[in-house]
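In: Fold the following.
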Amino acid sequence: MKTVYLTLFVLGIFVLGLPVAVAADAEGITFQGIRLSDAEDLGTPIKTVAVTNGGYGLLSDGTPVTAFIAKGNPGMLFVFNTRTRDRLFSGPLPGEDDTSFSTIVASDGTVYVGGTAGGLFSWKAGGKTIEHLGTADRVIMCLQEGPDKRIYMGTFNTGRLFIYDPKSRKMEDKGSVVAGEQYARSIAFSGKDAYIGVGTRPHLIRWNPATDSRTEIELPPELRTEGTIIRGLTVAGNRLFGFGADSLIFVLDTGTDKVIKTIPDGLADGAIASPERDGKVYFARKGGKLWEYDLATDTFKESPGFKSTSYTRDFGWLDTGTGEPSLVTVSWGADIWAYNPKAQAYQGWKLDVEGQGVTIQAMEKGPDERLYMSGYPGSVGARYDTTAG
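Out: Okay, here's the model as predicted:
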């Protein structure tokens, strides 16, 4: 079954501002449960590349890779060799998952994807297909490999925590992190404990998987704004970095569980800060600049030499062909950006990623009798000539 977009126009049905599901098969087209056997499939007018997150790491054979989902119907997993920029794999997510809020590369080289319809998926080096491992809550919001090599998931709509064990291939439901909250948005491990960011009322929870004990961390008033989700958690040394209200980055001492610093104007989708390297972590701020944080002195400064980042989609340290690790992130439009802080050297590449069909959000007939439409996500529009076809 495939999604059809332009059937609405042929039938003279206009739905403004709302996506409408139209499905086609060999016998015809169904619109809102009504069989329309004489409707015509006019194709997919709007395609765009929309990357919502990235995963970075080494495959089982040591190949450095960047993996991500391009939003579409269905969502497509892409895996690229970060050193050569060659595409190693691309394929659709099974089922109804059209994108992902979290993609990771585990320590054994397995790529895991958390879907927006609750599916957990995996791909391994040399694989020809994506495996569906099970279904968690309505949406998987974050994935994190624990020190026990299990995969931990935070979810929406009930803010639950799930654990997938690759050895037993079983998924365990640990229940809501905070009763009544919808989001378990981010997970980061410090030793054997995990920090979990929660919303829509902001909570930061320290959780011990062995005992299931949960301790709420007191947040300063500026991080307790109603409607805020604590997200983007990253642990580096004895510091936890996170993202809260009003684009505010916070730094917490994991020894005392006290917030020791806040930094305005954070900019991130996914983890707010990079993994630690040479005693520093890196993060983006508004204005497209990269900043470095010194873990020894708890000071930060702009990192020279890095060009505009827009929104970062997580970070990794990978060899891009220079023979040593660079800080790597992927953009919304599937560009890889790499930065070597020692050499202050910046590189960027456009990856070979096809645009995917997106949902039409708005459509209107113009004075020229042509049909004009726009879709989400992205800022691409299309025009259809009803006379020329």
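In: For the rest of this, base every contact and every neighbour count on C-alpha atoms.
Out: OK.
In: What is the three-state secondary structure of Thr297?
Out: coil (DSSP: H, G, I helix; E, B strand; the rest coil).
In: How many neighbouring residues does it have?
Out: By other C-alpha atoms under 10 Å, the residues close to Thr297 number 8.
In: Which helix or strand lies directly C-terminal to the helix or strand in which Val235 is found?
Out: Using DSSP states H and E, Val235 maps to strand 231-236. Downstream of strand 231-236, the first helix or strand assigned by DSSP H and E is strand 239-243.
In: quick one: that following strand to strand 231-236, angle?
Out: 160 degrees (axes from the mean of the first three to the mean of the last three C-alpha atoms, to 10 degrees).
In: And the contacts of strand 239-243?
Out: 230-235, 249-254, 266, 271-273, 295 (C-alpha atoms under 8 Å, 6 or more residues apart in numbering).
In: at 7 Å instead, please
Out: 230-235, 249-254, 272-273 (C-alpha atoms under 7 Å, 6 or more residues apart in numbering).
In: Distance from the chain centre to stretch 79-88, please.
Out: Counting by C-alpha atoms, centre = their mean, to the nearest Å, stretch 79-88 is centred 19 Å from the centre of its parent chain.
In: Now for Lys71, how many residues are close by?
Out: Neighbours of Lys71 using other C-alpha under 10 Å come to 24.
In: Another for comparison:
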Amino acid sequence: YEGDSVSETTLEITTTQKPVETTTPKTTEAPAETRLKPVKYDDMEPYIPTVEDKPIVTNLGNFTKTIYIRMNDGGYDKDGTPVLYFVADGNPKALFVIANAVTGEILREFELEHSTGAWEVFVHSSKDVYISGHGKPYFYVYNHEEDKIENIGTLPAGSSLGQVMCEGENGIVYSGSTDSLTYWGYDPNKNELFAMPQLIDNATRHMATVYDPIDKKLYVSVLSKDSKNLLFRVDPVTLEKTDITPAEYIDAKKYNFYDMDLYGDVLVIRYPSTAEMILYDIRKNELIGFQKENSDTLEKVIITNCRQPAADPEDSTKFYTVISGKLVLFDTVTRTYS
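Out: Okay, here's the model as predicted:
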């Protein structure tokens, strides 16, 4: 090749397959005055497109950045495969994901049309899965029978996202809320979202809801704008409310009733920031302690880094959690753990 090249390479190949001979590339050094000098980032001048430019745009698909597993839930696929349900943040749309709980294989993904993420994922007794989206606060249901996502509507009561959900009488779903004066619910029989009455005048967050099927009462934790931590028992029919907040935990700067679950007569409450788990007897309206097996010490505060306990599938009065890296079984009848 002849021209303005600054290097050349010579190859000689014969039919007798002699070794290829090469010469070292010769380079011509550019004049000193034309060499590029290092430029500081701050001194760089950005390229400004002109109308003559013809950009090439390639659609790389949905951008997924974070997998939320705070409130994942478990269930079974139609063929009996144990699965986990969770949501991956995405832009422009979050993804609802179904994964094989044994192998970790992603089985299916569904876009959440109106949201870039989701906080709460809740498996209903119908096997349907309710999803509380944020970005745009929106409520969805994964229809288990038809294997599809259905859009229900914008979260009520001005809530920016839903928090811990529970299922009450007749399959009604109740949910905590954020940036809202009250919590809310959804009636799948009527396909209606609704706001519940306010529990206090200056609420900012309703962190969790729990339903007691024996007394048919709701338990709702509330955070006030002046950093008060409150716990209410609510009759969802008459809407009568009772403040049952333990006095030693009313200061929300020290503790929040953040995660709540009910096993037997014991409300299990946990605050992630301190990893402290406390236990409240809903029949006697008092905090209680548990004893470790073969110990005489009564523990009223238990440290666990496990966000959500898991019910014993054969006994609803027992639950599992993790303490110091070990799986531990709590018995709410004997008030012991092992």
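In: quick check: the strand holding Val235 of structure 1 aligns to which part of structure 2?
Out: Using TM-score structural alignment, the residues of structure 2 aligned to strand 231-236 of structure 1 are 258-263.
In: before we move on, back to that, most neighbours, which of the contacts of strand 239-243 of structure 1?
Out: For these, neighbours tallied by other C-alpha under 10 Å; top is Arg231, 32 neighbours.
In: okay but that one is in contact with Gly197, surely?
Out: Yes - counting by C-alpha atoms under 7 Å, Gly197 is a contact partner of Arg231 of structure 1 at 5.4 Å.
In: which residues do these two both contact?
Out: With C-alpha under 7 Å, 6+ apart, Arg231 of structure 1 and Gly197 have common neighbours 185-186.
In: so what's the closest residue to Ser90 of structure 1 other than its chain neighbours up against?
Out: Sequence neighbours aside, Phe78 is the residue nearest to Ser90 of structure 1 in space, at 4.5 Å (criterion: C-alpha to C-alpha, 6 or more residues apart in numbering). By C-alpha under 7 Å, 6+ apart, Phe78 of structure 1 lies in contact with 67-69, 89-91.
In: Among the residues you listed, find me the one that's closest to Thr110 of structure 1.
Out: Nearest to Thr110 of structure 1 among the contacts of Phe78 of structure 1, counting by C-alpha to C-alpha, is Ala67 at 10.6 Å.
In: Can you tell me the element whatever residue of structure 2 lines up with that closest one falls in?
Out: Using TM-score structural alignment to pair residues, one finds that Ala67 of structure 1 aligns to Tyr85 in structure 2. Per DSSP H and E, Tyr85 of structure 2 falls inside strand 82-91.
In: Likewise for Asn229 of structure 2?
Out: Residue-wise, Asn229 of structure 2 maps onto strand 229-234 under DSSP H and E.
In: quick check: that strand aligns to which part of structure 1?
Out: Against structure 1, strand 229-234 of structure 2 falls on residues 202-207 (TM-score structural alignment).
In: which residues sit against the matching stretch?
Out: Contacts of stretch 202-207 of structure 1 (C-alpha under 7 Å, 6+ apart): 193-198, 213-217, 224, 228-230.
In: Now list the buried members of those residues.
Out: Buried subset of the contacts of stretch 202-207 of structure 1 (neighbour count, 16 or more other C-alpha atoms under 10 Å): 193-198, 214, 217, 224, 228-230.
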